[in-house]
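S.K.: A structural model of the following input is requested.
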Amino acid sequence: MAITKGPVKALILDFSNVLCSWKPPSNVAVPPQILKMIMSSDIWHDYECGRYSREDCYARVADRFHISAADMEDTLKQARKSLQVHHETLLFIQQVKKDAGGELMVCGMTNTPRPEQDVMHSINAEYPVFDRIYISGLMGMRKPSICFYQRVMEEIGLSGDAIMFIDDKLENVIAAQSVGIRGVLFQSQQDLRRVVLNFLGDPVHRGLQFLAANAKKMDSVTNTGDTIQDNFAQLLILELAQDRELVKLQAGKRTWNYFIGPPKLTTATFPDDMDTTSMALSVLPVAEDVVSSVLDEMLKFVTDDGIFMTYFDSSRPRVDPVVCINVLGVFCRHNRERDVLPTFHWIRDILINRAYLSGTRYYPSPDLFLFFLARLCLAVRNQSLREQLVLPLVDRLRERVGAPGEAVSLAARILACRSFGIDSARDMDSLRGKQCEDGGWPVEWVYRFASFGLNVGNRGLATAFAVRALESPYGESAVKVMRRIV
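M.R.: The predicted model follows:
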């Protein structure tokens, strides 16, 4: 695994419930609910800070909670026997530290009374991964006391933003965050692995590894659990990743079909569509005379308003704004903007009036509408037409920054924003945090077949989007052009 020599220089981990766990015994004199109350009391907190001996603590507990000190001793003896060390997690932390090549300090930070510290030392003896272990009973302070975190920061010599802290108690995480530490609430062992990799690993390198490992196997999936092989996702992956070896395609003779092979989960016959065809004509090298003839054919399939339909089939008069944007892009790249003005003006009006916010017929994400529109702006050669799109588009993109979204939506937003020099750092942080342990990003429903109630997504496409967004969106020259317009 590639580990960034980046801002995080220290990983601080809680022990209880993170690296090890125990269960309150049920067949003892002190019931679990009473034991929980005891461990939440000021007496126990003082014990964890080393202010009482074990005997003194048990005596005080016995007096307040009306139990015997002997019962307390027996209960904790049984609890110690239930201790389970999370071996796989510790091995994982060892590997992370090794991969960091000496650039990462690993520390433990635990609320543990002085007499119980042998448990921490035994874990460290078996897994010698810790540079330091901060035990509350020895430090004279406990989490979530701010002074505890400040002392640790002082001793390891790092500022808060260079430290990642993982704990299962929200109050401890909040306290860490309040002094500038990158606090993370522990959820599960699997989630811990993902979070640590996302903080410390190189997201682009890991994403590229995922794409390479799944080359030519990145099929789309539906919300019903079915697999679909489609040209559109493959073409978009190709445009984003710029690597023909990653994808498999079934080329049309002139126009292209969404499906690779026979159609699935829809009608027995499925016509070629303008969306996939436009993507193919944009991404692949195609002879100019072939492109020209296809554009001429597209002009035959428009509504009474002069707006492009989706299919090369007049019996299916479907219209979608994103499909229209992609068709416009091909016409603009081939200097035929004047042939498509009705569709152009319709898209402009959708943008100005925010008619995309609920998604479109085939594309549920408003961010994909804006992404493909930003892509179109790079193709529009007529300055007057380009300005009609760019000026409102910049405002609409700024409105979207920081909005909730899944991987594809976030990445599409980042790419569109960066092409106009708009800061979307918050979205980049969110996108990094969604990376899975295997280096890919999770499925997001990118398009839908409303007539059949199907949503379609693709992990390969989500990963290609994310890698491109975290790496670089468009060429520097394109960014400069857009900034001049703005």
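
S.K.: make it CA atoms for all contacts and neighbour counts henceforth
M.R.: Fine.

S.K.: A strand includes residue 134, no?
M.R.: Yes. According to DSSP: H, G, I helix; E, B strand; the rest coil, residue 134 belongs to a strand.

S.K.: Okay, strands next: where are they in this protein?
M.R.: 10-13, 20-21, 84-85, 105-110, 132-135, 163-167, 182-185, 220-222, 227-228, 445-449, 454-457 (DSSP state E).

S.K.: thought residue 469 was touching residue 409?
M.R.: No. Residue 469 is beyond contact range of residue 409, at 10.8 Å (criterion: CA atoms under 8 Å).

S.K.: And those two? Which one has more around it.
M.R.: For residue 469 versus residue 409, the count of surrounding residues by other CA atoms under 10 Å is larger for residue 409: 28 against 24.

S.K.: How about that one, nearest residue that isn't a chain neighbour?
M.R.: Distances taken as CA to CA, 6 or more residues apart in numbering put residue 367 closest to residue 409, at 5.3 Å, once the chain neighbours are dropped.

S.K.: Equivalent analysis for residue 387, please.
M.R.: Per CA to CA, 6+ apart, closest to residue 387 is residue 485, 6.8 Å.

S.K.: Enumerate every residue touching the one you found.
M.R.: Neighbour list for residue 485: 387, 390-391 [criterion: CA atoms under 8 Å, 6 or more residues apart in numbering].

S.K.: Now the helix ranked longest in the chain: buried residues?
M.R.: Selection of the longest helix in the chain by residue count, based on DSSP state H, yields helix 383-400. By neighbour count with 16 or more other CA atoms under 10 Å, helix 383-400 contains the buried residues 385-390, 392-394, 396-397, 400.

S.K.: Just give me the closest of the residues you listed to residue 162.
M.R.: Relative to residue 162, the closest of these is residue 400; by CA to CA it sits at 29.5 Å.

S.K.: who are the neighbours in contact with that closest one?
M.R.: Per CA under 8 Å, 6+ apart, neighbours of residue 400: 367, 413.

S.K.: 10 Å instead?
M.R.: Applying CA atoms under 10 Å, 6 or more residues apart in numbering, one finds that residue 400 lies in contact with 357, 366-367, 370, 410, 413-414, 417, 424, 427.

S.K.: go on, residue 24?
M.R.: If a contact means CA under 10 Å, 6+ apart, then residue 24 has 30-33, 35-36, 75-76, 78-80, 82-83 as its contacts.

S.K.: quick one: residue 212 from residue 470, how far?
M.R.: Separation of residue 212 from residue 470 (CA to CA, to the nearest Å): 17 Å.

S.K.: Next, the second sequence, to be compared with the first:
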Amino acid sequence: MLYIFDLGNVIVDIDFNRVMGVWSDYSRVPLANLQKSFVMGEAFERHERGQISDEEFAAAVCEEMGMALSFEQFSTGWQAIFVGLRPEVIAVMHRLRELGHRVVVLSNTNRLHTYFWPGEYPQIAEAADKIYLSQEMGMRKPDVGIYQKVLEMEGFSPHETVFFDDNADNIKGAQRLGITSILVTGKETVPDYFAKNL
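M.R.: Predicted coordinates:
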């Protein structure tokens, strides 16, 4: 079997409020204002597809949110999103590989984050056979093409695949191909699934 795991809020906890807090401190824009104005809009999606640079992304977000930040200040806030690993999921991933299954990560991410989390959390690469990143693939979830590409690269069919993600739209995208898709709603979702299915 092929098991595909999302990264944020599946393998590692993330929290956008931490990002806003840092940006608020630097920009002196009230936190509540930033929380209201932050949207995962066109610049966000284009950045995750690798279509614009980190600097262009930072400038677009600062303009959208009315923040005057240097690129360094923006980046410091952007990396604050990472809270910590979910060791119970890492353990599941190792167990699956021991049993002969293929385990990969598929994440909508961007170059800025990849300067941070691989070094901060080396356990992720150690627990996965391969890591697929949207910026490198030129596509992002829930585009059906990104799932098709992973299946093609891995040599598995949809009915041999299980996918875990915390975003309902991403789950629907995978389900369109017939992939068994599990919506991760909390830290217990993945361990509970495998307690019944392993």
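
S.K.: What's the local residue count around residue 155 of the second structure?
M.R.: 10.

S.K.: same check, this time on the one 5 residues further on
M.R.: One way to gauge burial is a neighbour count; for residue 160 of the second structure, by other CA under 10 Å, it gives 14.

S.K.: so what's residue 99 of the second structure up against?
M.R.: 1, 198.

S.K.: Which position in the second structure pairs with residue 461 of the first structure?
M.R.: Matched by TM-score structural alignment, residue 461 of the first structure corresponds to no residue in the second structure.

S.K.: ok, so what distance separates the residue lying closest to residue 461 of the first structure once chain neighbours are set aside from residue 24 of the first structure?
M.R.: Leaving aside its chain neighbours, residue 461 of the first structure sits nearest to residue 237 (5.5 Å; criterion: CA to CA, 6+ apart). Separation of residue 237 of the first structure from residue 24 of the first structure (CA to CA): 51 Å.

S.K.: can you check residue 462 of the first structure too?
M.R.: 43 Å.

S.K.: next one: residue 201 of the first structure
M.R.: Noted for residue 201 of the first structure: a distance of 36 Å to residue 24 of the first structure, by CA to CA.

S.K.: ditto for residue 367 of the first structure
M.R.: According to CA to CA, residue 367 of the first structure and residue 24 of the first structure sit 49 Å apart.

S.K.: swap in residue 165 of the first structure?
M.R.: 26 Å.

S.K.: Please apply the same query to residue 157 of the first structure.
M.R.: For residue 157 of the first structure relative to residue 24 of the first structure (CA to CA), the value is 37 Å.

S.K.: so which of the strands of the first structure comes closest to residue 191 of the first structure?
M.R.: Proximity to residue 191 of the first structure (CA to CA) singles out strand 182-185 among the strands of the first structure, at 10.0 Å.

S.K.: just to revisit the earlier point, reformat the strands of the first structure as TSV; add distance to residue 143 of the first structure and mean neighbour count.
M.R.: Converted to TSV, the strands of the first structure look like this (distance: least, CA to CA, whole Å; neighbours: other CA atoms under 10 Å):
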stretch	distance to residue 143 of the first structure	mean neighbour count
strand 10-13	12	23
strand 20-21	18	16
strand 84-85	21	16
strand 105-110	8	21
strand 132-135	10	20
strand 163-167	10	24
strand 182-185	13	21
strand 220-222	45	21
strand 227-228	49	18
strand 445-449	42	19
strand 454-457	43	20
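
S.K.: Output these in JSON lines, with distance to residue 173 of the first structure appended to each entry.
M.R.: Listed next are the strands of the first structure as JSON lines, based on distance: least, CA to CA, whole Å:
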{"stretch": "strand 10-13", "distance to residue 173 of the first structure": "11"}
{"stretch": "strand 20-21", "distance to residue 173 of the first structure": "18"}
{"stretch": "strand 84-85", "distance to residue 173 of the first structure": "22"}
{"stretch": "strand 105-110", "distance to residue 173 of the first structure": "12"}
{"stretch": "strand 132-135", "distance to residue 173 of the first structure": "16"}
{"stretch": "strand 163-167", "distance to residue 173 of the first structure": "6"}
{"stretch": "strand 182-185", "distance to residue 173 of the first structure": "5"}
{"stretch": "strand 220-222", "distance to residue 173 of the first structure": "37"}
{"stretch": "strand 227-228", "distance to residue 173 of the first structure": "41"}
{"stretch": "strand 445-449", "distance to residue 173 of the first structure": "33"}
{"stretch": "strand 454-457", "distance to residue 173 of the first structure": "34"}
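
S.K.: nearest to residue 297 of the first structure, of those strands?
M.R.: Nearest to residue 297 of the first structure, of the strands of the first structure and by CA to CA, is strand 445-449 at 24.4 Å.

S.K.: Just to check, residue 275 of the first structure is in contact with residue 233?
M.R.: No. Applying CA atoms under 10 Å, one finds residue 275 of the first structure not in contact with residue 233, separated by 11.1 Å.

S.K.: okay, stretch 392-407 of the first structure sits on what stretch of the second structure?
M.R.: Across the second structure, nothing matches stretch 392-407 of the first structure (TM-score structural alignment).

S.K.: typo on my end, stretch 161-178 of the first structure
M.R.: Counting by TM-score structural alignment, stretch 161-178 of the first structure corresponds to residues 159-176.

S.K.: where does the matching stretch sit relative to the chain's centre, distance-wise?
M.R.: On the basis of CA atoms, centre = their mean, to the nearest Å, stretch 159-176 of the second structure sits 13 Å off its chain's mean C-alpha point.

S.K.: What separation do you get for the residue lying closest to residue 173 of the first structure once chain neighbours are set aside and residue 407 of the first structure?
M.R.: Leaving aside its chain neighbours, residue 173 of the first structure sits nearest to residue 183 (5.1 Å; criterion: CA to CA, 6+ apart). To residue 407 of the first structure, residue 183 of the first structure is 22 Å away according to CA to CA.

S.K.: cool, residue 479 of the first structure as well?
M.R.: Separation of residue 479 of the first structure from residue 407 of the first structure (CA to CA): 23 Å.

S.K.: neighbour count winner among these two?
M.R.: Using other CA under 10 Å, the more surrounded residue of residue 479 of the first structure and residue 407 is residue 407, with 26 against 16.

S.K.: Translate residue 9 of the second structure into the numbering of the first structure.
M.R.: So residue 9 of the second structure corresponds to residue 17, using TM-score structural alignment.

S.K.: wait, what's in contact with that match?
M.R.: Neighbours of residue 17 of the first structure in contact, by CA under 10 Å, 6+ apart: 84-86, 167-169, 186-189.

S.K.: per the alignment, residue 329 of the first structure corresponds to what in the second structure?
M.R.: Aligned partner of residue 329 of the first structure by TM-score structural alignment: none.
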